[in-house]
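In: Pasted the sequence and its predicted model underneath.
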Amino acid sequence: MDNRITYTNWGKTYDLDLVRATYVNNGNLAVVAFVAGTHERYGSITVNLDELASPLACIDTNNMPGIFEILLSSGLAQDTCYTMESGYCKYPIASFDLAKLPDYEEYLNKTGCKE
C-alpha cells in the first residue's frame, strides 16, 4: 500500500496505515495512523497549531521521533523547510501527497473499524 509505513518507537516496530482527516476546529489536515492488520488506532502523526492550507500539516516529532524522516523517505510528504513552534517544541511543516492517503471515513468503512 502507498499509505503504509514501518515505524519503530520504544523498541517496538509497527506497520502503520496512514489516513487523512481534518481537525474540527479549523479544517486543517490531520494524518492518523492505524496499526496494519488489527486496524487499531496508533495515534495522530500531526499536531494542530495554526491554520495551514491543505495539503500542509505540522508533524508531531515531539511524540513520534523519527516520523518526519520516514514520511519524507516514503514519498508521502515533502519538507517545506518551514516550522511552527509551540512551547519548547519546533514542529516541521510537511506537504502531503493526498492522493496516497485514503480518507479516514472510507478507511474505517473498508476495514470495518469502529471508533
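Out: Perfect, thanks for sending it.

In: hey, let's count contacts and neighbours off CA atoms from now on
Out: Fine.

In: Tell me where this structure has strands.
Out: 4-9, 12-22, 29-35, 41-44, 46-47, 56-59, 77-86, 89-96 (DSSP state E).

In: Would you mind giving these as JSON lines with mean neighbour count added?
Out: Below are the strands of the chain laid out as JSON lines (neighbours: other C-alpha atoms under 10 Å):
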{"stretch": "strand 4-9", "mean neighbour count": "16"}
{"stretch": "strand 12-22", "mean neighbour count": "18"}
{"stretch": "strand 29-35", "mean neighbour count": "22"}
{"stretch": "strand 41-44", "mean neighbour count": "16"}
{"stretch": "strand 46-47", "mean neighbour count": "22"}
{"stretch": "strand 56-59", "mean neighbour count": "25"}
{"stretch": "strand 77-86", "mean neighbour count": "14"}
{"stretch": "strand 89-96", "mean neighbour count": "19"}
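
In: alright, now check it against this:
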Amino acid sequence: MTTIYQPGEGSAGAAVASGVRKDLLSRKKVGKHGLPFHIVRDDQIKTRWTESEAVAIKITADAMASNPAVETNVAAIRGFLAMFAEAPEMLVHVHNELKVAKLPAPEWLPALPHKDLQP
C-alpha cells in the first residue's frame, strides 16, 4: 500500500477540518467490544455518532424518505468526490490501489483526469 503525502496547509478533504476528522477517528470502534482488530473484517468497523449527530442524520434521512445508512453513504461518496476534486493525486492513488488489488472502480469513482498525473 502506498502512503500519500498531505501538505500541512491542507488538501485532500480540506473542507473537513482536521479536528473534526480526528474526533471522528477517535470514535472508531472495532467489531464487538474487546475483539482484536486483526480478526475483524473491514466492513465490521463502525464510527460511532454522538446522540445529536445520529439524530441530525436520522432527521435528514427521514425528510428525504430514506434511511440513515443510505444517506451517510451518499454523504461519504460526495465527500470523496469533493476530495478528489481538491486533490487529483488522491484519485490517482485510489485508481492505482484498485488496479493492484485487481478490483473494478466503483461506478461513482471519476475517471483519471489527465495522463500526466498517472505514474
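Out: Ah, there it is. What you are looking at is a predicted structure, and each value in this text was computed from that prediction instead of being measured.

In: Report the TM-score for the pair.
Out: The TM-score (TM-score structural alignment, normalised by the length of structure 1) is 0.27; 54 aligned residues with a C-alpha RMSD of 4.6 Å.

In: thinking again about what came up before, of all the strands of structure 1, which one comes closest to residue 105 of structure 1?
Out: Proximity to residue 105 of structure 1 (C-alpha to C-alpha) singles out strand 12-22 among the strands of structure 1, at 8.1 Å.

In: Now do the closest one: which elements does it pack against?
Out: strand 4-9, strand 29-35, helix 104-111 (3 or more C-alpha pairs under 8 Å, 6 or more residues apart in numbering; DSSP states H and E).

In: could you redo these as JSON lines and give each row distance to residue 85 of structure 1?
Out: Formatted as JSON lines, these follow (distance: least, C-alpha to C-alpha, whole Å):
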{"stretch": "strand 4-9", "distance to residue 85 of structure 1": "23"}
{"stretch": "strand 29-35", "distance to residue 85 of structure 1": "17"}
{"stretch": "helix 104-111", "distance to residue 85 of structure 1": "27"}
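
In: out of those, which comes closest to residue 47 of structure 1?
Out: strand 29-35 (7.4 Å).

In: Report all helices and strands that that closest one contacts.
Out: Strand 29-35 of structure 1 packs on strand 12-22, strand 41-44, strand 46-47, strand 56-59, going by 3+ C-alpha pairs under 8 Å, 6+ apart.

In: returning to what we had before: can you put the strands of structure 1 in CSV and add distance to residue 108 of structure 1?
Out: Shown next, in CSV, are these (distance: least, C-alpha to C-alpha, whole Å):
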stretch, distance to residue 108 of structure 1
strand 4-9, 15
strand 12-22, 10
strand 29-35, 10
strand 41-44, 10
strand 46-47, 19
strand 56-59, 22
strand 77-86, 22
strand 89-96, 20
